[in-house]
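1. all I have is the shape, not the residue letters:
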């Protein structure tokens, strides 16, 4: 594209006028060469400072990303389930372990009410009310339904987290699977019941044996006396007197 002659002439005239104005300025207003060098030096230093800050910023961002990744892994793959609930029991946040304990995808559980997974719903609602009333941790043991329909024994430990408004709060909950412990407790209880039943049977047998022993003595005496009397009568020498 060709330049227009009029524009080139105008630029040349503008430059000449600028040079004339610069020459007309007092010497004190004209930037000296050493000032230009100093200014250029400051600009170079400032540029290096910006580059150093940029490197530090990138390093800080990398460290923050690594810390976030570690925190996410600790949160998601912790050996217990972490839940954030509202005061009615609706799930706001949940880690992968908690979702795995319930056998449902995490995205399905977000916005889902835990109340629907509990056989004893009134007990859980009362528990949530108790958590919202106090500032301390509150624990409870109950059963919750797995996705396959089986009941899972769990322990919940919850704490109220306030948003500044007493009526507006959410609940942080730790869910621990205690199915093995509960199964062991039930096994021990069954064994204890069996032992108590055997002990009762043994006591009953010993009591029956003692009663039989006490009855056998007079019965044996009666049997012996009866046999002697029969023999005496059969001998033909009975004496009515």
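-> Arrived safely. Keep in mind that this is a model prediction, so the values were computed, not measured.

2. only C-alpha atoms from now on, for both contacts and neighbour counts.
-> Noted.

3. helices or strands up against the host helix or strand of residue 169?
-> Following DSSP states H and E, one finds residue 169 within strand 168-177. Judged by 3 or more CA pairs under 8 Å, 6 or more residues apart in numbering; DSSP states H and E, the packing partners of strand 168-177 are strand 81-86, helix 121-133, strand 151-165.

4. mind running it again at 7 Å?
-> Judged by 3 or more CA pairs under 7 Å, 6 or more residues apart in numbering; DSSP states H and E, strand 168-177 is in contact with strand 81-86, strand 151-165.

5. now, of those strands, which is deepest in the fold?
-> strand 81-86 (a mean of 23; mean count of other CA atoms under 10 Å).

6. for the longest helix along the chain, name the packing helices and strands.
-> In the chain, taking DSSP state H as the definition, the longest helix is helix 179-234. For helix 179-234, the elements it packs on are strand 151-165, judged by 3+ CA pairs under 7 Å, 6+ apart.

7. list the contacts of the strand it packs on.
-> 131-132, 135-146, 168-179 (CA atoms under 7 Å, 6 or more residues apart in numbering).

8. buried subset of those, written for PyMOL?
-> A single PyMOL command selects the buried members of those (16 or more other CA atoms under 10 Å):
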select buried, resi 131+132+138+142+143+144+145+146+170+171+172+173+174+175+176+177+178
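
9. got another, please set it beside the one above:
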């Protein structure tokens, strides 16, 4: 029945009703019917708006579900350590279909050597009711180990006991970073072993002229411990003040940064801790940070004191010979 037919039906009912028929005129009945039409139209508009809101909510839920599943981070819901929910990334990391993950204690995927760390993390989050993170070595269902950053946040009713509090947990695969760190550590160890084993002085100073590294040979050669030198200026310790000339150390370093070729190879008279003067042939390299700003100097020095003495003695002998002739 159309809207007009329904309204005509209402009119017949109103006009036939003996009680209201005497009370309502035809004009009054028309006004009532018009009001009913407007009300019906308003309800239909509200229903349409509600339908659109419902569709928007459903679309939002679908998008959130897609975002949850396609996130580059593995997400888990843990209830007393048991997996309740998992996204597709977590499923891929653990190498098991999502449905099969449900109900499995997460400890099953923790490397045995990291069980204590995992339990400490779990207990810490529950007791502090705060977000916490740690790094764990995990093993997927194929037994392959990988490193992960494990970050959890508690959720549950306030004041509830620990047994009713669950964890939202994010798993980020950091295996590449760990491999890079290990490679860097091995490289640094090899570099340090090389630096410490050479029979040359190797020193690094920052852009303020402070000593930040001196190898074993250099410490033995100059007679200083690293504690005595670290953070102190090069001038006034191994480098006599007069060696800097009229320039202060900052000005000297700034000049070296602008004219590195003048100091690439240079023989300088240095001073040991006991005051003894020694000659060192320095090869220097200016250092810069990622932004290209001057960061300091790396220098390798070799003791040429004996050669300098011989050269002086030869010159002295030549002078004496010239005087004698």
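-> Yes, it's here. Computed from a predicted model, the values in this text were never measured in an experiment.

10. give me the TM-score for these two chains.
-> After superposition, the two chains reach a TM-score (TM-score structural alignment, normalised by the length of structure 1) of 0.68; 182 aligned residues with a CA RMSD of 2.5 Å.

11. quick revisit: would JSON lines of the helices and strands packed on strand 168-177 of structure 1 with distance to residue 189 of structure 1 be doable?
-> Formatted as JSON lines, these follow (distance: least, CA to CA, whole Å):
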{"stretch": "strand 81-86", "distance to residue 189 of structure 1": "28"}
{"stretch": "strand 151-165", "distance to residue 189 of structure 1": "16"}
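
12. among the ones you listed, which is nearest residue 50 of structure 1?
-> strand 151-165 (39.7 Å; CA to CA).

13. can you tell me which residue in structure 1 aligns to residue 260 of structure 2?
-> Mapped onto structure 1 by TM-score structural alignment, residue 260 of structure 2 lines up with nothing.

14. let me fix that: residue 43 of structure 2
-> Aligned partner of residue 43 of structure 2 by TM-score structural alignment: residue 50.

15. ditto for residue 169 of structure 2
-> Taking TM-score structural alignment, the alignment pairs residue 169 of structure 2 with residue 173 from structure 1.

16. is it true that that match touches residue 81?
-> No. Contact criterion CA atoms under 7 Å: residue 173 of structure 1 and residue 81 do not qualify, at 8.0 Å.

17. give me the common contacts of the two.
-> Common contacts of residue 173 of structure 1 and residue 81 (CA under 7 Å, 6+ apart): none found.

18. which residues in structure 2 form helices?
-> 3-16, 18-21, 26-70, 88-94, 98-101, 115-128, 175-197, 216-222, 226-229, 249-258, 260-263, 305-324.

19. would you list those helices in a markdown table and tack on distance to residue 144 of structure 2?
-> Compiled in a markdown table, the helices of structure 2 are given as follows (distance: least, CA to CA, whole Å):
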| stretch | distance to residue 144 of structure 2 |
| --- | --- |
| helix 3-16 | 70 |
| helix 18-21 | 85 |
| helix 26-70 | 23 |
| helix 88-94 | 9 |
| helix 98-101 | 17 |
| helix 115-128 | 16 |
| helix 175-197 | 12 |
| helix 216-222 | 42 |
| helix 226-229 | 44 |
| helix 249-258 | 50 |
| helix 260-263 | 51 |
| helix 305-324 | 59 |
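
20. deepest of those helices, which one?
-> It is helix 88-94: most buried of the helices of structure 2 by mean count of other CA under 10 Å, with a mean of 20.

21. thinking again about what came up before, give me the angle between the longest helix of structure 1 and strand 151-165.
-> Interaxial angle, helix 179-234 of structure 1 versus strand 151-165 (axes from the mean of the first three to the mean of the last three CA atoms, to 10 degrees): 140 degrees.

22. how far does helix 179-234 of structure 1 sit from the chain's center?
-> 55 Å (CA atoms, centre = their mean, to the nearest Å).

23. ok, stretch 263-283 of structure 2 next?
-> The chain centre lies 43 Å from the centre of stretch 263-283 of structure 2; the measure is CA atoms, centre = their mean.

24. end to end on it, go ahead and measure it.
-> 8 Å (CA to CA, to the nearest Å).

25. buried ones in it, by neighbour count?
-> 263, 265, 267-272, 277-283.

26. which ones among the residues you listed are found in strands?
-> In strands, judged by DSSP state E, the following of these are found: 265, 267-271, 277-283.

27. from those residues, which is closest to residue 120 of structure 2?
-> Closest to residue 120 of structure 2, out of all of these and judged by CA to CA, is residue 283, at 52.1 Å.

28. so which of the helices of structure 2 is nearest residue 81 of structure 2?
-> helix 115-128 (8.0 Å).

29. for the closest one, give me the average deviation versus structure 1.
-> Helix 115-128 of structure 2, aligned to structure 1 and superposed, deviates on average by 1.3 Å (mean CA distance after the TM-score superposition for structure 1).

30. give me the stretch of structure 1 that that helix matches.
-> Going by TM-score structural alignment, helix 115-128 of structure 2 lines up with residues 121-134 of structure 1.

31. repeat for stretch 83-98 of structure 2
-> Aligned using TM-score structural alignment, stretch 83-98 of structure 2 spans residues 91-106 in structure 1.

32. how about stretch 201-211 of structure 1: buried residues?
-> Neighbour counts over stretch 201-211 of structure 1 (16+ other CA under 10 Å) mark no residue as buried.

33. picking up where we left off before, quick one: residues contacting the match of residue 43 of structure 2.
-> With CA under 7 Å, 6+ apart, residue 50 of structure 1 has no contacts at all.

34. follow-up on the earlier one: find the nearest non-adjacent residue to the match of residue 169 of structure 2, please.
-> residue 158 (4.2 Å; CA to CA, 6 or more residues apart in numbering).

35. for residue 115 of structure 1, same thing?
-> Leaving aside its sequence neighbours, residue 115 of structure 1 sits nearest to residue 121 (CA to CA, 6+ apart; 5.7 Å).

36. what's the spacing between residue 136 of structure 1 and residue 202 of structure 1?
-> Between residue 136 of structure 1 and residue 202 of structure 1 the computed distance is 50 Å (CA to CA).

37. residue 228 of structure 1 now?
-> For residue 228 of structure 1, the distance to residue 202 of structure 1 - CA to CA - is 39 Å.

38. next: residue 232 of structure 1.
-> Relative to residue 202 of structure 1, residue 232 of structure 1 is positioned 44 Å away (CA to CA).

39. related to what we said a few turns ago, gap between the match of helix 115-128 of structure 2 and the chain center?
-> With CA atoms, centre = their mean, you get 17 Å for stretch 121-134 of structure 1.

40. equivalent analysis for stretch 157-175 of structure 2, please.
-> On the basis of CA atoms, centre = their mean, stretch 157-175 of structure 2 sits 22 Å off its chain's mean C-alpha point.

41. ends of it, what's the gap?
-> With CA to CA as the measure, stretch 157-175 of structure 2 spans 36 Å from end to end.
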